[in-house]
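Novice: no sequence on this one, just coordinates:
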């Protein structure tokens, strides 16, 4: 974080900057767990990656991330629990998703990401 923010009022900060400040405040708390609900929402890709790297380094506490960003999750978490209409349909590891050895619904979610679309037309 840019230290010049200490002289600014909250209304002068962007939504992404406020989110990063709140994340920092959550990380410095002496708690055994951190629950992060859509932590990268509103952040650009580079800052989202930095955030997930920071969360990944929290060796002294358990981190539970709730996210729709499967692309980022597979790179930074140990386990992924997939829900469909509030029901658990998969409990897997990132490598299983990357290799397609996960439940059908999870595989469909992964394949639905635009970066995984295969061109069907020339």
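Specialist: Received, thanks. The shown structure was predicted, so the numbers you read here are calculated from the model rather than taken from an experiment.
Novice: switch to C-alpha atoms for all contacts and neighbour counts from now on
Specialist: OK.
Novice: buried residues in the helix or strand containing residue 24?
Specialist: Per DSSP states H and E: residue 24 is located in helix 15-28. For helix 15-28, a neighbour-count test (16 or more other CA atoms under 10 Å) marks 16-17, 19-20, 23, 27 as buried.
Novice: just checking, what packs against it?
Specialist: Counting contacts by 3 or more CA pairs under 8 Å, 6 or more residues apart in numbering; DSSP states H and E, helix 15-28 packs against no other helix or strand.
Novice: Comparison target, given below:
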């Protein structure tokens, strides 16, 4: 535990450690757990080290973390929701799919999307940037 207060936690692989600059006696400082900033840094270091150790040593944790990462990656790759704004072949606004005034599609998001599309088209038509 004493090595944590001196900032000697090895969180990098050997390759990453080689790419990191070596701490000299002048750049190395002790972390004071009574100082808020240092306490947060210590907790972050402990959290990273604990998660790293669990990932390396526990196959169930590794499986769960891999599954979570796969879920997040799949969610990021999901296609964007289809726009409510209809456009013609030239990209000009030609109408909307659902009313933005009444009904279930009358959300602020759809209203803002339509307003921005109309504003962009008007600016393009009049040469305003």
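Specialist: Looks like it came in fine. Quick caveat: nothing in here was measured; it's all calculated off a predicted structure.
Novice: Superposing both, give me the TM-score.
Specialist: The TM-score (TM-score structural alignment, normalised by the length of the first structure) is 0.26; 56 aligned residues with a CA RMSD of 4.7 Å.
Novice: circling back to that earlier point, dump the buried residues of helix 15-28 of the first structure to TSV, plus distance to residue 84 of the first structure.
Specialist: Below are those laid out as TSV (distance: CA to CA, whole Å):
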residue	distance to residue 84 of the first structure
16	29
17	32
19	27
20	29
23	27
27	29
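Novice: which among the residues you listed gets closest to residue 74 of the first structure?
Specialist: residue 23 (20.6 Å; CA to CA).
Novice: wait, what's in contact with residue 76 of the first structure?
Specialist: 52-53, 56 (CA atoms under 8 Å, 6 or more residues apart in numbering).
Novice: quick one: it and residue 27 of the first structure, what's the gap?
Specialist: Distance of residue 76 of the first structure to residue 27 of the first structure, given as CA to CA, to the nearest Å: 17 Å.
Novice: again, but for residue 47 of the first structure
Specialist: Counting by CA to CA - residue 47 of the first structure and residue 27 of the first structure are separated by 16 Å.
Novice: So for residue 63 of the first structure, what's the nearest residue that isn't a sequence neighbour?
Specialist: Excluding the flanking residues, the one nearest residue 63 of the first structure by CA to CA, 6 or more residues apart in numbering is residue 34, at 4.8 Å.
Novice: what's the neighbour count on that neighbour?
Specialist: 18 (other CA atoms under 10 Å).
Novice: How about the contacts made by it?
Specialist: Counting by CA under 8 Å, 6+ apart, residue 34 of the first structure touches 26-27, 61-64.
Novice: and if you look at residue 113 of the second structure?
Specialist: residue 85.
Novice: For it, pull up the helix or strand it's in.
Specialist: helix 108-126.
Novice: Next, the buried residues of that helix.
Specialist: For helix 108-126 of the second structure, using 16+ other CA under 10 Å, the buried residues are 110-111, 113-114, 117-118, 121.
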